[in-house]
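K.L.:
A structural model of the following input is requested.
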Amino acid sequence: MICPPIYILWSFLGRLLPLVGQDSRISHEAGKYALWLIPGLFSLKLLTRFL
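P.N.:
Reported below is the predicted structural model:
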């Protein structure tokens, strides 16, 4: 299942982006945005399973 690795990646996105050269303010906001996307990740998995 692909959800747990993406969940881990998205939860640490705010800390990982500065390591690849992204501005710290942008990476902080991107990390907050990614945290809001995590619940949709699991619901998308359920939706694609039944379609």
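
K.L.:
drop to CA atoms for contacts and neighbour counts, all remaining ones
P.N.:
OK.

K.L.:
residue contacts, the residue positioned nearest the centre of the chain?
P.N.:
In the chain, the C-alpha nearest the mean C-alpha coordinate belongs to residue 10, at 2.5 Å (Cα atoms, centre = their mean). By Cα atoms under 8 Å, 6 or more residues apart in numbering, the residues touching residue 10 are 31, 34-35, 38.

K.L.:
let's see this one next, to set against the first:
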Amino acid sequence: MQTHDLIGLSKSAIMRHFEGAVEFLHWLYLPTLGLILSFDKQICCQVNPLPNH
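P.N.:
Below you'll find the model as predicted:
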């Protein structure tokens, strides 16, 4: 799955797909990919890589 494929998906769908996802209010951390996802109304609207990952 490409990072741009995550935009538009629901938080619950992403969490089912990635084990170890960590939820923080409007964000979701995917440690296996080193990504922080931002959500608006439970839909992914932005994907950001963590620095030095």
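
K.L.:
TM-score for this pair?
P.N.:
TM-score of the superposed chains, computed with TM-score structural alignment, normalised by the length of the first structure, equals 0.27; 28 aligned residues with a Cα RMSD of 3.8 Å.

K.L.:
that older thread, if you rank the contacts of residue 10 of the first structure by neighbours, which is first?
P.N.:
residue 31 (21 neighbours; other Cα atoms under 10 Å).

K.L.:
which helix or strand contains that residue?
P.N.:
helix 24-50 (DSSP states H and E).

K.L.:
quick one: list the elements packing against that helix.
P.N.:
If you count contacts as 3 or more Cα pairs under 8 Å, 6 or more residues apart in numbering; DSSP states H and E, helix 24-50 of the first structure packs onto helix 3-11, helix 13-16.

K.L.:
distance from that helix to the middle of the chain?
P.N.:
5 Å (Cα atoms, centre = their mean, to the nearest Å).

K.L.:
out of the helices and strands packed on helix 24-50 of the first structure, nearest to residue 45 of the first structure?
P.N.:
For these, the distance to residue 45 of the first structure is smallest for helix 3-11, at 7.8 Å, taking Cα to Cα.

K.L.:
angle of that closest one against helix 24-50?
P.N.:
160 degrees (axes from the mean of the first three to the mean of the last three Cα atoms, to 10 degrees).

K.L.:
great, nothing more from me.
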